[in-house]
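Visitor: fold the following.
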Amino acid sequence: MTALGFLYPGHSGEDDYPRIEQLLGSDIRVDLVHTDMAEDVLRVDALRALGSPERLADGMERLRLSGAETVVWACTSGSFVHGWDGAQDQVRSLAMMAGMPASSTSFAFVHAAREIGVRRVAVGTTYPEEVAALFTDFLRAGGLEVVATRSSGIVTAAEAGGWGEEEVLTLARSADVADAEAVLLPDTALRTVAHLGLLEKSLSKPVLTANQVTVWEALRLADRRVNAPELGTLFTREPIVQA
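Guide: Have a look, this model is predicted:
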């Protein structure tokens, strides 16, 4: 049994995680601990506070009891708002608290893109433009070329969590451009796992979504590879060997 740990802020799209657990198979367990959200607003200062050491430490104390072997901070915006270096410091601090390998959803996107061998990406975000720009900056710092960005201007995770298949598909299509080798949907509040097959069929290219890459990242840290076609290209492709 491989036990994967996740720190997830608030309550929006968290039901993606038991869905993923079911698709992965019986020897993988997904343990989710909710961290505190003092304010549900997609504003830079609030997002920086969301991933504060105090909040992560409180969540880690509860997650440690689960027996998790790896831990991922399951909040894209709560990591990339610190910039590449700040997000690395955040992950290092989390690993020290946890005593186990750690990462965040922001780094998961960069690692997942490398895994499937794509460099040019389009980004479809629920975020306001200011927050979306910080995510594209983060991706570029990770070596990806962002060829298009779509901002939806949503200001709360709760609103993103209320989106269904039609809204998610519209966002992905509006973000996509011909030059993009993959489309990224970065909000962990957005429920996307049930729509991955439709998204990739509609766009005819890989689609990487926040909760999908978050669980893949936890598996990567645990040195596990799982073939799960329902979870998209990321869970079916052979890894790319980096030169």
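
Visitor: from here on, just use CA atoms for contacts and neighbour counts.
Guide: Fine.

Visitor: which parts of the chain are strands?
Guide: 2-9, 28-35, 70-73, 102-104, 120-125, 145-151, 182-185, 207-209 (DSSP state E).

Visitor: adding mean neighbour count and distance to Glu21, write these out as TSV.
Guide: As requested, the strands of the chain are exported to TSV (neighbours: other CA atoms under 10 Å; distance: least, CA to CA, whole Å):
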stretch	mean neighbour count	distance to Glu21
strand 2-9	24	10
strand 28-35	20	6
strand 70-73	28	15
strand 102-104	26	18
strand 120-125	25	25
strand 145-151	19	30
strand 182-185	25	20
strand 207-209	26	16
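
Visitor: do you know how far the residue lying closest to Ala172 once chain neighbours are set aside is from Ala68?
Guide: Leaving aside its chain neighbours, Ala172 sits nearest to Gly124 (5.8 Å; criterion: CA to CA, 6 or more residues apart in numbering). According to CA to CA, to the nearest Å, Gly124 and Ala68 sit 31 Å apart.

Visitor: one more to line up against the first:
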Amino acid sequence: MTALGILYPGHSAEDDYPRMEQLLGSDIRLDLVHTDIGTDAHRVDALLEMGSADRLAAGVAELRMSGAESVVWACTSGSFVYGWEGAHEQVRSLARTAGMPASSTSFAFVHAVQELKARRVAVGATYPKDVAGLFADFLRAGGTDVISVCDAGIITAAEVGTWGEEEVFALAREADRPDAQALLLPDTALHTAAHIPALEKELGKPVLTANQVTVWEALRLADRRVNAPTLGALFTREPVVQV
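Guide: Predicted coordinates:
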């Protein structure tokens, strides 16, 4: 059994995680701990507070008790808003506090793009324009060529959490570009786990979503590969065979 720790801000699309746990198989357990978000707003000041070391540390003790082998801060905007160097310090602090390998959803996107060898990506963000731009800047700092950014201008995670299949597909279609090799949909408040194969079939390319890459990153930190096509192209790599 591989136990993976997820620090999830508030309550919006956390039901994506039990869905993904079921799709991954019986030997993967996702241990989800909710953190206090403070002010629910996609504003830089609120996001900096949401991702502060004190707020993350408050959830770590419970994860240590669960036997988790890695931990991921499951918040895209609450990590990239710190910038490239600040986000590195955020996960270093989390790793020290947790006593286990740590990362965040923002770094998960960077690593997932590298895994897929996608050089050019398009972004469909639920955020306001300025916050969406900070995500694009973060990806570029990680070596990704962001060719377009589409923003939905939504202020709160609570509103994003109400989106269903129709809204998710509309954002994906609007954001996609023919020359993009992958489409990225940030925001862990967005329900996407049930839609990834259909999105990839319609768009004809890999689709990376926040909750999906968060789980993939937690597996990567725990040195696990899982072949789960129902979670998209990112999960269709063959597992590493131990000899």
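
Visitor: still on that earlier bit, could the strands of structure 1 go into JSON lines alongside distance to Arg92 of structure 1?
Guide: Converted to JSON lines, those look like this (distance: least, CA to CA, whole Å):
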{"stretch": "strand 2-9", "distance to Arg92 of structure 1": "15"}
{"stretch": "strand 28-35", "distance to Arg92 of structure 1": "18"}
{"stretch": "strand 70-73", "distance to Arg92 of structure 1": "11"}
{"stretch": "strand 102-104", "distance to Arg92 of structure 1": "7"}
{"stretch": "strand 120-125", "distance to Arg92 of structure 1": "27"}
{"stretch": "strand 145-151", "distance to Arg92 of structure 1": "26"}
{"stretch": "strand 182-185", "distance to Arg92 of structure 1": "25"}
{"stretch": "strand 207-209", "distance to Arg92 of structure 1": "24"}
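
Visitor: quick one on the thing from earlier: and the residue nearest to Ala172 of structure 1, what does it touch?
Guide: 149-152, 171-172, 174-176, 183-186 (CA atoms under 8 Å, 6 or more residues apart in numbering).

Visitor: OK, contacts around the residue most central in space within structure 2?
Guide: Geometric centre of structure 2, nearest residue: Ala210, 2.9 Å, by CA atoms, centre = their mean. Taking CA under 8 Å, 6+ apart, we find Ala210 of structure 2 in contact with 74-76, 105, 109, 185-188, 190.

Visitor: returning to what we had before: looking at the strands of structure 1, which is nearest to Leu221 of structure 1?
Guide: Closest to Leu221 of structure 1 of the strands of structure 1, according to CA to CA: strand 70-73, at 6.4 Å.

Visitor: tell me the gap between that closest one and the middle of its chain.
Guide: Centroid displacement of strand 70-73 of structure 1 relative to its chain, using CA atoms, centre = their mean, to the nearest Å, is 11 Å.

Visitor: what do you get for stretch 57-64 of structure 2?
Guide: With CA atoms, centre = their mean, you get 19 Å for stretch 57-64 of structure 2.

Visitor: again, but for stretch 173-181 of structure 1
Guide: So, by CA atoms, centre = their mean, the centroid of stretch 173-181 of structure 1 is 19 Å from its chain's centroid.
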